[in-house]
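Enquirer: Predicted model and sequence follow; I will ask about them next.
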Amino acid sequence: MAIDLQRFTREFEELIECESPSSDPASLVRSANLLSRIGTELLGVAPRIVTVEGCPHVLWRFGDGPRRVVLIGHHDTVWPLGTIRRLPFSDVEGIIRGPGADDMKGGVLVALYALAALQARGALLDGVSLLVTGDEELGSLTSRPLIEAEAEGARAALVFESGGGDGAVKIARKGVAIYELEVRGRASHAGVEPEKGINATTEVAHQVLKIAQMGDAKAGTSVVPTVLHSGTTSNTVPALAKVGIDSRATNVTEQLRVDAALRSLTPVHPSARLLLRGGINRAPLEPRQSMGLYGRAQRIAGRLGHPPLRSIAVGGGSDGNFTAGIGTPTLDGLGTVGGGSHADSEHAVKTWIPRRVELVRDLVGELILD
């Protein structure tokens, strides 16, 4: 059965125009309710809206038994309220634009339409879950337990972040670790008695240089000092400094190496103190966890007459890192094909939408029959 692309586009517009910044609970509630309505009309089944610490996550769960396939997306975006006035929805020459077009309101619709297409073929969806979270852009702090609970023991987790520009799916993502290093010194008057102070700015500068050397480009590991705050006034020896640290790695061994190195930092000034907060947020999605599903998806794409399905590895994390981290085979990048996530150029290419729906329809169909 062919996808109703006109209806898909209309609902895509509704979702984009329903702005849903991650940090705005009221907007997320409106978005969750809209998504619930659209999905209920497509699937004939209402979801459960699971609200955790004020954040609404939308869950369709078919059957009561073990999970076979879990589809994962998110309805929050990085865009602040009012962006839609500056970047309105548009559908021009086969390109859909607007905040969330690529990341990832279209991907959520791909998942819904694929499941509806399976139902139209008479397939039973017992053992299938579709979870659309509301805080992915903030690190999935309230949704991670839900994601892991649904995916635990499943045959596959399919993630609907956008695909590569040529339709490639994502078979690897770096693991993510986020830290903050706090340096505690001692204040004194910078002009009258600077020798009585312990300069937190000087100390944090030493530590930043150490941190910047912890990466390993050959191993694909980055360790980047980011936001830095230090001092209070220009005539005071700074007593406190803080620096953020973003680390990405392709494997757990490298994540643990960096974590140990950061925790072994020692102050240059003997009376300064260091306090490290944070840690590993997401384990890597490694190719070995995706290759089985990728090979299956390649075969399906060929059978459907699609362009050859390619794969890419990316540095950014997604909820697929969590499902891979608990041992569930995971394939990412099954959403819309376009580009410009988090940028004014964000867009989705319409010609890829039916292909993606067909691919996911048949991939889920095979997985629930295995």
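Expert: That came in fine, so what should we check first? Numbering: from 1, shown residues only.

Enquirer: Going by C-alpha atoms from here, please, whenever you check contacts or count neighbours.
Expert: Fine.

Enquirer: centroid residue for the chain?
Expert: With distances taken as Cα atoms, centre = their mean, S318 lies nearest the centre of the chain, 2.9 Å away.

Enquirer: Just say helix, strand or coil for that one.
Expert: coil (DSSP: H, G, I helix; E, B strand; the rest coil).

Enquirer: next one: R303
Expert: Of the three states, R303 takes helix according to three-state DSSP.

Enquirer: And here is the other one:
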Amino acid sequence: MSILPSDALEAALKRRDELLTLAETLVTYDTPSDDKVRCDALADELAARYAPLGTVERMNNPQGGDHLRIRVAAPGVTNEVKPVLILCHYDTVWSAGTVAQRPMYVEGDRAFGPGLYDMKVSLAMAELALHSIKEHAWPLARPVVLLLTSDEEIGSPTSRALIETTAREGNHVLVLEPPVEPDGALKTARKGIGMFNVTITGRAAHAGVEPEKGASAISELAYQILAIHALADHAAGTTTNVGIVQGGTRRNVVPAEARMEVDARAWTSAEARRLEEAFQNLRPVTPGVQVEATGSFSRPPMERTPASRQLFAEARRLGADLGLNLGEGATGGGSDGNFTAALGIPTLDGLGAPGEGAHAEHEQISISGALERMALLIMLLTHM
């Protein structure tokens, strides 16, 4: 049975109340990335909910919440057809107890709640889109694999290998992260994210009696901050930010130690490599001081490619059939889509619900926008 855009939109709109009820259920679970007990509780819920839709694999994660991989078969599709991978995460930046203080609520076409926009409503959208496809016996264009991970908000340290291994099996990747604010554009590019620690070791001395015998780590810190800021290339969109500095022990002691934590971002792999090499080549200015830098780009840049542009063009065409005018955008923030794009796999990001306030107390979604994106997801899964 073929599916018309009007069918997909009608199916999504009929699930408005169901979407809100499910989203509220998911938001009720506090899931800070570093809380295994709380994350695993939601993993239990998700595993049970997705079980009627496909085969659920649960990957034990001693360092945090377990990861889930759901495989949904496409009847009638040959084994040679590679699956589409859908990426979602169920952890949030909010600490335990936040939901009790700020439960989800609805005002008109807006729904508010911690973690709703980023990205628990996406979990609900994916589940209900698959239920709609199953209930109407609409044929999937290819098998579907969903990854629901628990550590995206802290850089995906335990899920990256799983994401990359699964992505290599697939044809293309759909990432249900929020779209570009405020226009709701889909994302075909993201900056890579580098995290660096710089440690400076000097020599302590009495600051009033014999300062000449010391070597100030904090003075050297100042030189290195200037050097690191000079690595930025604003024309290329490359940024460096010294976000945390620490050093010294007492006012009257020449400081023997200092350190800083640096955030670096770049649009291209070439710029990411340049920054990594530059950090490894930092050299002290102050005599008697040592400088050591560690770190790398934990998320490679998601560079815009012809394949990702083609994926966007197909999504834009299907969106137009639904009455949506989908734009193409980019963002300085990273997602798990950075990993898959870096492997050369066509990746389209920003397919979550329109809204605003990710990681902020006014975090919210457009309910009508979420339903439209659910209809778009139905079209993507049945046509691509």
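Expert: Right, received. Where do you want to start? Model, not experiment: these values are computed from the prediction.

Enquirer: List the residues that contact the residue nearest to the centre of the first structure.
Expert: 136, 161, 173 (Cα atoms under 8 Å, 6 or more residues apart in numbering).

Enquirer: For T232 of the first structure, state which of those residues is nearest.
Expert: Comparing the contacts of S318 of the first structure against T232 of the first structure with Cα to Cα places E136 closest, at 34.1 Å.

Enquirer: number of nearby residues for whatever residue of the first structure lines up with T382 of the second structure?
Expert: Aligned by TM-score structural alignment, T382 of the second structure pairs with G365 of the first structure. Per other Cα atoms under 10 Å, the neighbour tally for G365 of the first structure reads 21.

Enquirer: Just give the closest residue to G365 of the first structure, not the sequence neighbours.
Expert: Leaving aside its sequence neighbours, G365 of the first structure sits nearest to L118 (Cα to Cα, 6 or more residues apart in numbering; 6.9 Å).

Enquirer: if I look at that neighbour, how far off is V128 of the first structure?
Expert: Using Cα to Cα, to the nearest Å, L118 of the first structure is found at 12 Å from V128 of the first structure.

Enquirer: of the two, who's got more company?
Expert: Remark: of L118 of the first structure and V128, V128 carries more neighbours, 25 against 20, as counted by other Cα under 10 Å.

Enquirer: In the second structure, what residue corresponds to that one?
Expert: Counting by TM-score structural alignment, V128 of the first structure corresponds to V144 in the second structure.

Enquirer: do the same with R299 of the first structure
Expert: Using TM-score structural alignment, R299 of the first structure sits opposite R317 in the second structure.

Enquirer: picking that back up, quick one: contacts for the match of V128 of the first structure?
Expert: V144 of the second structure makes contact with 71-74, 83-86, 381 under the criterion Cα under 8 Å, 6+ apart.

Enquirer: Show me the residues you listed that map onto helices.
Expert: Using DSSP state H, L381 are the members of the contacts of V144 of the second structure that sit in helices.

Enquirer: Identify the farthest-apart pair in the contacts of V144 of the second structure.
Expert: For these, the farthest-apart pair by Cα to Cα is A74 and I86; their separation is 14.8 Å.

Enquirer: what helix or strand is the equivalent of E18 of the second structure over in the first structure on?
Expert: In the first structure, the residue matched to E18 of the second structure (TM-score structural alignment) is R7. Under the criterion of DSSP states H and E, R7 of the first structure resides in helix 5-17.

Enquirer: Tell me roughly how far that helix lies from the second structure on average.
Expert: By mean Cα distance after the TM-score superposition for the first structure, the fitted helix 5-17 of the first structure averages 0.8 Å away from its aligned residues in the second structure.
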